[in-house]
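K.L.:
Could you work out the structure for the sequence below:
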Amino acid sequence: MAVTERMTTEAADVDTPSVEPQGGLGVAFGATVKRDLVLLLRRRSEVMNPLVFFAIVITLFPIGISPDPELLATIAPGLLWVAALLAALLSLDSLFRADYDDGSLEQLLLTPQPLALLSLAKVAVHWLLTGLPLALMAPVLGIMLALPAGSYAVLALSLALGSASLSLIGAIGAALTVGLSRGGVLLSLLVLPLYIPVLIFGAGAVQAAILGDGVTAHLAILGALLAVALIFAPWAIAASLRISING
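P.N.:
Model (predicted):
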């Protein structure tokens, strides 16, 4: 009797196919974000370099130009935005570099999940550790440039929106140059012309806040630029990665 029950149980185990859990797009996106966050937090120097660069540039300008508060307040919007743009650009070259060097990038191309989605996850991590901290630091550094207190919120919001667009656009150039040994200069030449609209409306929003004009139009355009980048940039990044890896 016991032998019969055991044989029946074994037969049932053989006939029943094993079901392996399969993650969806959300699981793949979350896993990629978690992995990149862990890896970048282990390399804290790569995270800190853009922030330190941003702080040093803003600190040196009052010393090198003039301590006059009116002059500093006049140039503050453009100065803060240009420094933030260059700081974000500084970290773009390493966006896909480590994965390319250790072969992880080739494995991403072989996964069943869309490469555009995984690329978007990597860009999201770049914004979380670069763009968002820059947006939060900017009002503090704006005090050194005699920026009026009423423009701090607009400065942080415009940088948060604009830096997300900068990360998405810059990731296209980073994907195109990831296979080059010295692609940093070429990356700058590729993406800087595309950064100009974001720079114009980002600095314009801060300038409008200083003058007391409406800032809604500038922020709306920054949001529209971000929406367009979110739609098209992930697919362009995926295509660029395939070109760089497969030739």
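K.L.:
make it CA atoms for all contacts and neighbour counts henceforth
P.N.:
Noted.
K.L.:
What number of residues are in the vicinity of residue 189?
P.N.:
12 (other C-alpha atoms under 10 Å).
K.L.:
Distance of it relative to residue 205?
P.N.:
Going from residue 189 to residue 205 by C-alpha to C-alpha, to the nearest Å gives 26 Å.
K.L.:
again, but for residue 115
P.N.:
34 Å.
K.L.:
These two: which has the busier surroundings?
P.N.:
The neighbour count for residue 115 versus residue 205, taken as other C-alpha under 10 Å, is higher for residue 205 (28 against 20).
K.L.:
which residues sit in contact with the more buried one?
P.N.:
With contact taken as C-alpha atoms under 8 Å, 6 or more residues apart in numbering, residue 205 is in contact with 154, 155, 158, 215, 218, 219.
K.L.:
Next: residue 220.
P.N.:
Neighbours of residue 220 in contact, by C-alpha under 8 Å, 6+ apart: none.
K.L.:
how about it, secondary structure?
P.N.:
Assigned state for residue 220: helix (three-state reduction, DSSP: H, G, I helix; E, B strand; the rest coil).
K.L.:
Now show me the structure for the sequence below, then we'll compare the two:
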Amino acid sequence: MFWRLIRRDLTLIARSPAMWMPVMFFVLVAALFPFAVGPDARLLGRIAPGILWVSALLAALLPVETLLAPDMEDGTLDQLASRGVAMELVAVARIIAHWVGFAVPLLAALPAAAILVGLDAAQGWRLALALLLGTPALAALAVVAAALTAGLRGGGALAGLIVLPLALPVLIFGVGAAAPGALKLLAAASLVSLAVAPFAAAAALKQD
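P.N.:
Alright, predicted model coming up:
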């Protein structure tokens, strides 16, 4: 059942016309950012990781209104619950599918984004590793926000307010990936988010 849930979620993402919106948003920010900052390459290289991390967070939140709300509205979640499928399992499957749907294309587009913002190869590899460690936490937080706002009108804006404070440790350690021990702290923050998120999302779904 777990793998069927993941396969179903990935199929829905692949069929969605908005599938490429997160990665297009990510690349668009990388393309426009140098025009806003100007030709100062040193300044651009210093602040580019932070901009790309914030872009990755916002890209993770773009499809938040479609992560769980449609399944709640059409009764899919009720049917799964009536068959004895734990909501925690549904949340884990949705986190994995969401990560594959937004983070994998984002990581594939990262070399182009890194060139656009003027990062060298070493900075690009460090940022790629940091995003690989941190994006699972962003996916987990997005699913929690989706569970909390499912059924609410304008839930996308509210989801952003919920996720932004919770994502601060991931953003701080991700942007500072060059510092000693930052990647370990980032991995720890990501693991904590992944461990807590399924239970938080399940609790929110059960209340709805």
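K.L.:
re the thing from before, now for the contacts of residue 205 of the first structure, which pair is the farthest apart?
P.N.:
Greatest spacing in the contacts of residue 205 of the first structure, by C-alpha to C-alpha: 155 and 218 (11.5 Å).
K.L.:
who has more neighbours, the two?
P.N.:
More neighbours surround residue 155 than the other of residue 155 of the first structure and residue 218, with 25 against 20 (other C-alpha under 10 Å).
K.L.:
gap between the equivalent of the more buried one over in the second structure and residue 203 of the second structure?
P.N.:
Aligned counterpart of residue 155 of the first structure in the second structure: residue 127 (TM-score structural alignment). For residue 127 of the second structure, the distance to residue 203 of the second structure equals 34 Å [C-alpha to C-alpha].
K.L.:
Ok, residue 78 of the second structure next?
P.N.:
To residue 203 of the second structure, residue 78 of the second structure is 14 Å away according to C-alpha to C-alpha.
K.L.:
How about residue 165 of the second structure?
P.N.:
20 Å.
K.L.:
again with residue 23 of the second structure
P.N.:
Residue 23 of the second structure is 30 Å from residue 203 of the second structure, by C-alpha to C-alpha.
K.L.:
higher neighbour count, those two?
P.N.:
residue 23 (24 against 16).
K.L.:
ok, for the more buried one, nearest residue in space, not its chain neighbours?
P.N.:
Sequence neighbours aside, residue 106 is the residue nearest to residue 23 of the second structure in space, at 5.1 Å (criterion: C-alpha to C-alpha, 6 or more residues apart in numbering).
K.L.:
Please apply the same query to residue 41 of the first structure.
P.N.:
Excluding its sequence neighbours, the residue lying closest to residue 41 of the first structure (C-alpha to C-alpha, 6+ apart) is residue 47, at 7.4 Å.
K.L.:
Which residue ranges of the first structure form helices?
P.N.:
Here the first structure has its helices, by DSSP state H, at 2-15, 25-42, 44-64, 69-90, 97-102, 104-110, 115-126, 132-142, 152-176, 184-211, 216-246.
K.L.:
so which of these is the most packed in?
P.N.:
Comparing the helices of the first structure by mean neighbour count (mean count of other C-alpha atoms under 10 Å), helix 152-176 ranks first with a mean of 25.
K.L.:
what residues are up against residue 156 of the second structure?
P.N.:
Applying C-alpha under 8 Å, 6+ apart, the residues near residue 156 of the second structure are 61, 62, 64, 65, 149.
K.L.:
Show me the two of the residues you listed that sit farthest apart.
P.N.:
Top of the distance list for the contacts of residue 156 of the second structure (C-alpha to C-alpha): 62 and 149, 13.7 Å.
K.L.:
Tell me the spacing between the residue lying closest to residue 130 of the second structure once chain neighbours are set aside and residue 45 of the second structure.
P.N.:
Spatial nearest neighbour of residue 130 of the second structure, excluding adjacent residues (C-alpha to C-alpha, 6+ apart): residue 174 at 5.5 Å. Distance of residue 174 of the second structure to residue 45 of the second structure, given as C-alpha to C-alpha: 15 Å.
K.L.:
ok, now residue 143 of the second structure?
P.N.:
Distance, residue 143 of the second structure to residue 45 of the second structure, by C-alpha to C-alpha: 32 Å.
K.L.:
And for residue 60 of the second structure?
P.N.:
Distance from residue 60 of the second structure to residue 45 of the second structure, by C-alpha to C-alpha: 23 Å.
K.L.:
Go ahead and flag the most central residue of the first structure.
P.N.:
Residue closest to the mean C-alpha point of the first structure, counted by C-alpha atoms, centre = their mean, is residue 127 at 3.1 Å.
K.L.:
which one in the second structure is aligned with that one?
P.N.:
So, by TM-score structural alignment, residue 127 of the first structure is matched to residue 99.
K.L.:
Now that match: closest residue in space that isn't a chain neighbour?
P.N.:
Closest residue to residue 99 of the second structure apart from its sequence neighbours, by C-alpha to C-alpha, 6+ apart: residue 139 at 5.4 Å.
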